[in-house]
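> okay, structure incoming, though there's no sequence with it:
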């Protein structure tokens, strides 16, 4: 599968994996097309799969009691959607909804965990990839929080 730029889906994201391990992982993928406005998963549900986005965007949201949902992150092409499948209790920490039509590779989490158990090099590479993704999102969240609550150029925050 290729993206609109004629680059294989997930090329940047999966580049860190050794080629033979990458091929094994991609062999477990199935291509899915999700229309705009599709709820991909809900906070608290079982995290039994994950996706690599080939095109489109997905908004991650959190439910705020009495206020509804608030978008906390948007993931685009070549992004990893879902990491809760990797760590117990394997439940989604957020909800996700497509903002525009999405084409993605979908992976069955149990099958990927089984493959990683058989191939420790793949398991380590995949855990590293997921950890890097989590780190990037935490840094982005910290920046957004500083923008909202940090000191302004006019002086300290209230």
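Yes, it's here. These figures come from a predicted structure and were not determined experimentally.

> C-alpha only now, for contacts and for neighbours.
OK.

> all helices of this structure, in order?
Secondary structure of the chain (DSSP state H): helices at 11-14, 19-26, 109-118, 120-149.

> and those helices as TSV, adding mean neighbour count and distance to residue 43?
As requested, the helices of the chain are exported to TSV (neighbours: other C-alpha atoms under 10 Å; distance: least, C-alpha to C-alpha, whole Å):
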stretch	mean neighbour count	distance to residue 43
helix 11-14	16	25
helix 19-26	15	26
helix 109-118	16	17
helix 120-149	14	17
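
> to residue 93, which of the ones you listed lies closest?
Nearest of the helices of the chain to residue 93, taken as C-alpha to C-alpha: helix 120-149 at 12.5 Å.

> what angle separates that closest one from helix 19-26?
Going by axes from the mean of the first three to the mean of the last three C-alpha atoms, to 10 degrees, helix 120-149 is angled at 70 degrees with respect to helix 19-26.

> is it correct that residue 98 is in contact with residue 57?
Yes: using C-alpha atoms under 8 Å, residue 98 is in contact with residue 57, at 6.0 Å.

> then this one, side by side with the first:
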């Protein structure tokens, strides 16, 4: 992100914190904000009927928490819980979408960034699924 766009983006940030064990959001609920984690860790989980939620990824410092705010219908696809004390920058999703609508270059930069987040999450989910369900060695490249 250019310095100018970073400053625009960060002008919408507010510092927040979450205690270890605190739910940050739940799957299916309206996604109206997102965070950049400054310190601590957050587990992303998936509701499994009749069982404990399955952790699908863990995020740490410098990572974006939440992408569902960008894609209609703006509902969380996963849940999130702080696994340690977390400090983060919180962003109002509607304000950021409005800012992007006024600045196509910023919109492109942010969409490219979020696409990278999605790609990393898909890779992580794939590896986790292979670890859990594939025959031993199925994830190895020949």
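Cool, the structure landed. Quantities reported herein were computed from a predicted structural model and do not represent experimental measurements.

> now do the same contact list for the residue opposite residue 102 of structure 1 in structure 2 once aligned.
By TM-score structural alignment, residue 102 of structure 1 lines up with residue 86 in structure 2. By C-alpha atoms under 8 Å, 6 or more residues apart in numbering, the contact set of residue 86 of structure 2 is 17, 18, 19, 20, 37, 38, 39, 40, 41, 42.

> change it to 6 Å
17, 18, 39, 40 (C-alpha atoms under 6 Å, 6 or more residues apart in numbering).

> name the residue closest to the centre of structure 1, please.
residue 81 (2.1 Å; C-alpha atoms, centre = their mean).

> which residue, other than its chain neighbours, is closest to that residue?
Once flanking residues are discounted, residue 81 of structure 1 sits nearest to residue 51: 5.0 Å by C-alpha to C-alpha, 6 or more residues apart in numbering.

> quick one: that neighbour from residue 97 of structure 1, how far?
Remark: distance between residue 51 of structure 1 and residue 97 of structure 1 (C-alpha to C-alpha, to the nearest Å) = 13 Å.

> quick one on the thing from earlier: so what corresponds to the residue nearest to the centre of structure 1 in structure 2?
Per TM-score structural alignment, residue 81 of structure 1 is aligned with residue 65.

> I'd say its match and residue 35 touch.
Yes: with contacts counted by C-alpha atoms under 6 Å, residue 65 of structure 2 reaches residue 35, the gap being 5.0 Å.

> I'd say residue 56 of structure 2 and residue 43 touch.
No: between residue 56 of structure 2 and residue 43 there is no contact, the gap being 7.5 Å when judged by C-alpha under 6 Å.

> neighbour count winner among the two?
The residue with more neighbours, out of residue 56 of structure 2 and residue 43, is residue 43; 22 against 18, by other C-alpha atoms under 10 Å.

> which residue in structure 1 aligns with that one?
Aligned partner of residue 43 of structure 2 by TM-score structural alignment: residue 59.

> tell me, how many residues neighbour the residue nearest to that match when sequence neighbours are not counted?
Excluding its sequence neighbours, the residue lying closest to residue 59 of structure 1 (C-alpha to C-alpha, 6+ apart) is residue 74, at 4.3 Å. Residue 74 of structure 1 has 16 neighbours, counted by other C-alpha under 10 Å.

> residues contacting residue 74 of structure 1?
Neighbours of residue 74 of structure 1 in contact, by C-alpha under 6 Å, 6+ apart: 58, 59, 60.

> got TSV for these, with distance to residue 93 of structure 1 too?
Below are the contacts of residue 74 of structure 1 laid out as TSV (distance: C-alpha to C-alpha, whole Å):
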residue	distance to residue 93 of structure 1
58	15
59	13
60	10
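
> what is the nearest of those to residue 140 of structure 1?
Among the contacts of residue 74 of structure 1, and counting by C-alpha to C-alpha, the member closest to residue 140 of structure 1 is residue 60, at 13.4 Å.
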